[in-house]
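Colleague: Next comes the sequence, and after it the predicted model I'd like to discuss.
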Amino acid sequence: MPTDNIVAAAAMSWRRCVFRCERKNTLFGLPKEDTRRNLWLSFIYNTVPEQYNANIRVCAAHFTEDSFLNLGEYKAGCTQRLLLKSGAIPTLQGQSGASDSQPSKSQQAQGSEQLSTSSRSHDVECQTDFIETPPAASPKTRSVGTQVSLGTLKDTHARRKGTQATAPLSPIKAPPFTPHKRPRLELDEEEEDTDISESIAEPHDSTYNPDNSAVTQEYGLWEQTTYNVSKYIVFESCLRELFETCPLCKTKCDVQCRRMGSYVSFTQHCPKCSYHRKWESQPVVGSTPVGNLLVSAATYFCGASFIQFEKICKAMQLQIIQYDAFRRHARNYLEPAVIHKWNLDQKNLFRKLQEGGKVAVAGDMRADTRGHSAKFGCYTLMHLDSNTILDMQLIQSNEVGDSCHMEKEGLKRCLDHLEANSLAVEYITTNRHPQIQKFLRERKIVQFYDVWHFEKGLYKKLDKLSQKKGCEILKKWLRSIKNHVYWSATSSTSGPEKVAKWTSLLNHIQNIHIHENPEFPKCAHPDQASRDPKKWFQTGSMPLHKVEKILNNKRVLKDVEKLCHHYQTSSLKAFHSVILRFAPKNVVFPFIGMLCRLYLAAMHYNENGDREQTTTSGQPMYKVVFPKSKKGECTAKPLKTAPSYDYVADLMKLVIEEVFVDPAPFVKELKQIPIPTFLPSQFERPLKEEVVGRHVSRFSQGVVESLQTVHPDQGTPAKSEAQHRTGEQL
């Protein structure tokens, strides 16, 4: 393109590439550094002009693919803007940049030669860069670390592992932190903090070979610099002491600090001997400090609240990332990792259960709020033999029209998922929900009722009856009746035999031990000697008649026959309490956020659901608790061993080693989940001005109504709260 046309294009508009390329490409402005800006101008004008338009733009078509930080994310469709690496130079004359063609080796060599304006070396152990001074300056030394490429180690000198050898500074460059080249999905980290003026460039090491890098058992580049090493809280004042004076001439140095979330770097320059170095507090991949990602991952995977964690850090002036960066990490890396791990664990569990034939399960639903105003309902199926969560289905209320229908829809999806994975249900234990009864009867699945739900409903009726006048004697028998419910349900009998056991309760509370039922002609316990009428129900009395009416109710007798005799859903209730730690009901989550937190709770329960009881000197340990339901009665509760968090370690490893390297397949797996429409989208959204205009304070509401009554044809503005209290006139 002729120079005159370039100048004309630059003067015409800065919203378009100076080469008049297509407008759909991402545009980049001239860099602030003089050296890089001159290289850009040389590429555009074939020389460095004395006068030029500072607002000219160059599009992405003139850069090679290795010039971008977030090319993987851009190709995956997760971002609409490309980000340049620090030090990137346009080298392609045509429109065949990152999205069209692969750069040639000559172009790559040309860009690498342009960037090599100063020779550098790197101490990876302390994350410090030493920049070589001109030949006239005094010679420098550097500390040779272990986290450099093997090619660099071969070109310098041999040393033993763990020693701190020094050598004259040579013009070689080692990568600060690049385990291997990979397409990846990068975040817009420049929005986190504005006090970092330039992004961190990936290394351009001529001796670095991804296949020959020092990721071995001896050096452990990746294993020793990411998620599994110890981290410490370091004060900024202590760090500044390390860079105040020059290590060569002891002159006071100029120190510059840059921060991005939990990452901090110090640049030291000596005005006397021109000594220069750069220190970084943590490894950096692309433009993302690894510590920032680890903060987000640890917070999310442990089920903690980032808002609460941020308050703690602000209270002690501990620098961390912002909430927007946490949400980007969760959306691009953490949530895809959770979905992938849950699907993988679930497939392995299904594969094991397919070998054992039919499965016995228990099902129950948990809503995010009480009553009929729930937004989400989570239906859970638990495998009773292994006490593990088989499947979870999250339902949003607008998917089924009303929150009352979420339980049936959740059970339907769970059973369909089991059938799709060749798992047949032997029987299912649930509550006595009428919709569930009808649905399972139509699908011809054997259903049993949970004893706890049955006992809870019956106990409420009997407790209400015991508070009436003349029925006070029933209070003495409530606990015995409750125990009789579990005795009747957990016996090996079934059907009519359970009903016979159940009806024998009426004879027992009357101190009658000879029964008319041939199945149970006599009670198993010895006869009671006491005939005190205050302790027993009297035959034909009003309290006995009312109790008999409740216990011999037609529906009660029918439900007794279907009480589960082997397993209960108490473990599901325990799992619901675990969910509260990951997804509290007082916090509103989006659909994917709620689903991932439910999966995290299921991973935690499956790992710790069968913990053993703690023992001391061979004796089991207990603690005494006072449950509210016992109304002051103490209960012994077994002490369990400490829970483990291996699933958190697996997720951290998955994020760092796989998802962060190439997030595209994991994001694709997440996008396969159907997300229901936003709940308020079914309503028409009014203008904000109209809503604000209708807003009336509760202190001035009566005044407005009285003014509108006196002047019905005039629009009278409402008084403010201050005007109402002081009696000012409008």
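Modeller: Noted; the coordinates are in hand. Residues are numbered from 1 along each chain as shown.
Colleague: Please make it C-alpha for all contacts and neighbour counts, starting now.
Modeller: Will do.
Colleague: looking at it, residue 360 is touching residue 428, isn't it?
Modeller: Yes - with contact defined as CA atoms under 8 Å, residue 360 counts as touching residue 428 (6.0 Å).
Colleague: neighbour-wise, which of those two wins?
Modeller: Using other CA atoms under 10 Å as the criterion, residue 360 and residue 428 rank with residue 428 on top: 23 against 18.
Colleague: and that one, which of the three is it?
Modeller: strand (DSSP: H, G, I helix; E, B strand; the rest coil).
Colleague: for comparison:
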Amino acid sequence: MCTTCSRPSDVTIINTVGTFISTKQSCFHCMYSQVWSSQSKINRIPAGNLLLSAAISFSGSLYTKVLRLMKSMNVLMIGESTFQEHATMYQHPVIWNVWQSQQQQLISQLRDMQGSLVIGGDGRANTPGHCAKYGQYTMMELRLNKIADFQLVQSNEVGGSNLMETEGLVRAVEQLKTDDLEVGVIVTDRHPQIQKWLREELPSVTHYYDMWQKDIHENHSPLYQMCHHRPSNKQWMKQSSKACEELVSLIETKRLLKDMSKLSPLHQTSSVEAFHSVVLQFAPKLLTFGYKGMLARVCLASMHYNENQDRLQAHNKQDKAIYTLKYPKLKRGGHTVQKRKQDATFEYVDELMPKVFEDPRQYWEVWDQIIASPSLVL
């Protein structure tokens, strides 16, 4: 109805851009007309489209799945090229800016702590198998359980995927030195190249191996002298068998016996493994991303982990602790009882969103200083 003469009027669609729609209302009785838009624009970009693309990225979602959802609801959606343009111009520079800001706060906190850093380090490949494109090396301060630094290495930078983990460690150590942070203890797996590099380049750093990857039943610590489970009476193999001889020869190797003395007595890298499982939510291994896209997603995972790493156990309305049942594959139908933690928070998204609607050019210069490695030649 015409807002002037209250008579029927004609409404036509002028334009649609993703979630944006504009219409024109024309009254042929009093000749009144007006143009209506469903949302405002920021730098000539519909605000709803920019908000949608930011929400997809910041939540760790995938464009293709969101597109399928919107099509199922028959709701207009931005195109993939538009989404990628928004990510390049707005989201990725903002993510890097907020991550660097949070890291500076963490670095200040680490400098104020007593003693040198206790670091847990581990590498992660972005794809299954031995032909990964990216290698991510994570350094976590184990006393705070927060990501002190991570490095993303592309395989053609170092001559092969088997060299990415060591290179990631080297870069992470250099970054900590640049931040004027001193590493006192580092806990890693038994990677031979990492052992050699730490032994030669950082002789003053105490290097421990992760006990989580070993099976020790006695002399855990002065408090717990042995495991609480009952000893197994099951005969796995005969003492005189070939299999038993091979097992004994493996267990009694000089390298293994030597490494046993370097197992970490306190801190382990299980928290680093937990963080790597969080990265899977933002960057699934079955998908490939560009270097800067992968870097931005690991930054998001790091911010999410650092914010939620110290969640307490959840309680119901009667203030009773809540537990949940898990059914791991190794239990073959059996279950384990675990504490249910409080719901995760996403305050880092509240920090990211307002910056998306600011002038993005203030973040471009720093983001453009990151030089992506050349694409892999197949």
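Modeller: Yes, it's here. Here the structure is a predicted model, which means the values were calculated and not measured.
Colleague: how big's the offset between the longest helix along structure 1 and structure 2?
Modeller: The longest helix of structure 1 (DSSP state H) is helix 335-354. Once fitted to structure 2, helix 335-354 of structure 1 is off its aligned match by 0.7 Å on average (mean CA distance after the TM-score superposition for structure 1).
Colleague: which bit of structure 2 covers that helix?
Modeller: Per TM-score structural alignment, the counterpart of helix 335-354 of structure 1 in structure 2 is residues 92-111.
Colleague: what's next to that stretch, contact-wise?
Modeller: 117, 148, 179, 181, 292-293, 296, 299-300, 303, 351-352, 355-356, 360, 363-364, 366-367 (CA atoms under 8 Å, 6 or more residues apart in numbering).
Colleague: before we move on, the earlier item: who touches both of residue 360 and residue 428 of structure 1?
Modeller: Overlap of the contact sets of residue 360 of structure 1 and residue 428 (by CA under 8 Å, 6+ apart) is empty.
Colleague: how close does residue 160 of structure 2 get to residue 197 of structure 2?
Modeller: For residue 160 of structure 2, the distance to residue 197 of structure 2 equals 18 Å [CA to CA, to the nearest Å].
Colleague: thinking again about what came up before, show me the contacts of stretch 92-111 of structure 2 that map onto strands.
Modeller: Those of those mapping onto strands are 117, 148, per DSSP state E.
Colleague: buried sites along stretch 29-41 of structure 2?
Modeller: Neighbour counts over stretch 29-41 of structure 2 (16 or more other CA atoms under 10 Å) mark residue 33 as buried.
Colleague: Just give me how far that stretch sits from the chain centre.
Modeller: Relative to its parent chain, stretch 29-41 of structure 2 has a centroid offset of 45 Å by CA atoms, centre = their mean, to the nearest Å.
Colleague: Check stretch 365-378 of structure 2 too.
Modeller: 20 Å.
Colleague: how far does it stretch from start to finish?
Modeller: 32 Å.
Colleague: Could you report the neighbour count for residue 123 of structure 1?
Modeller: Neighbourhood size, residue 123 of structure 1 [other CA under 10 Å]: 23.
Colleague: check which helix or strand covers residue 83 of structure 2.
Modeller: When elements are assigned from DSSP states H and E, residue 83 of structure 2 belongs to helix 80-86.
Colleague: Quick one: average offset of that helix versus structure 1, please.
Modeller: After superposition onto structure 1, helix 80-86 of structure 2 sits on average 0.8 Å from its aligned residues (mean CA distance after the TM-score superposition for structure 1).
Colleague: which residues in the stretch 551-700 of structure 1 form strands?
Modeller: Remark: strands assigned in the stretch 551-700 of structure 1 by DSSP state E, counting those that start in this stretch are 615-616, 619-620, 622-625, 635-638.
Colleague: and the third one, how far from structure 2 on average?
Modeller: Right, the one you point to is strand 622-625 of structure 1. Relative to structure 2, strand 622-625 of structure 1 is 1.4 Å off (mean CA distance after the TM-score superposition for structure 1).
Colleague: In structure 2, what stretch matches that strand?
Modeller: Strand 622-625 of structure 1 lines up with residues 323-326 of structure 2 when matched by TM-score structural alignment.
Colleague: The matching stretch: how far from the chain's middle?
Modeller: 25 Å.
Colleague: for stretch 360-376 of structure 2, same thing?
Modeller: In terms of CA atoms, centre = their mean, the centre of stretch 360-376 of structure 2 is found 20 Å from the chain centre.
Colleague: likewise stretch 275-283 of structure 2?
Modeller: 4 Å.
Colleague: Quick check: the aligned residue for residue 139 of structure 2 in structure 1?
Modeller: By TM-score structural alignment, residue 139 of structure 2 lines up with residue 381.
Colleague: check contacts around that match.
Modeller: Going by CA under 8 Å, 6+ apart, residue 381 of structure 1 touches 361-364, 389-392, 414.
Colleague: now do 10 Å
Modeller: 360-365, 388-393, 410-411, 414-415, 418, 428-430, 572 (CA atoms under 10 Å, 6 or more residues apart in numbering).
Colleague: With adjacent residues omitted, what lies nearest to residue 143 of structure 1?
Modeller: With sequence-adjacent residues excluded and distances taken as CA to CA, 6 or more residues apart in numbering, residue 143 of structure 1 is closest to residue 166, at 5.3 Å.
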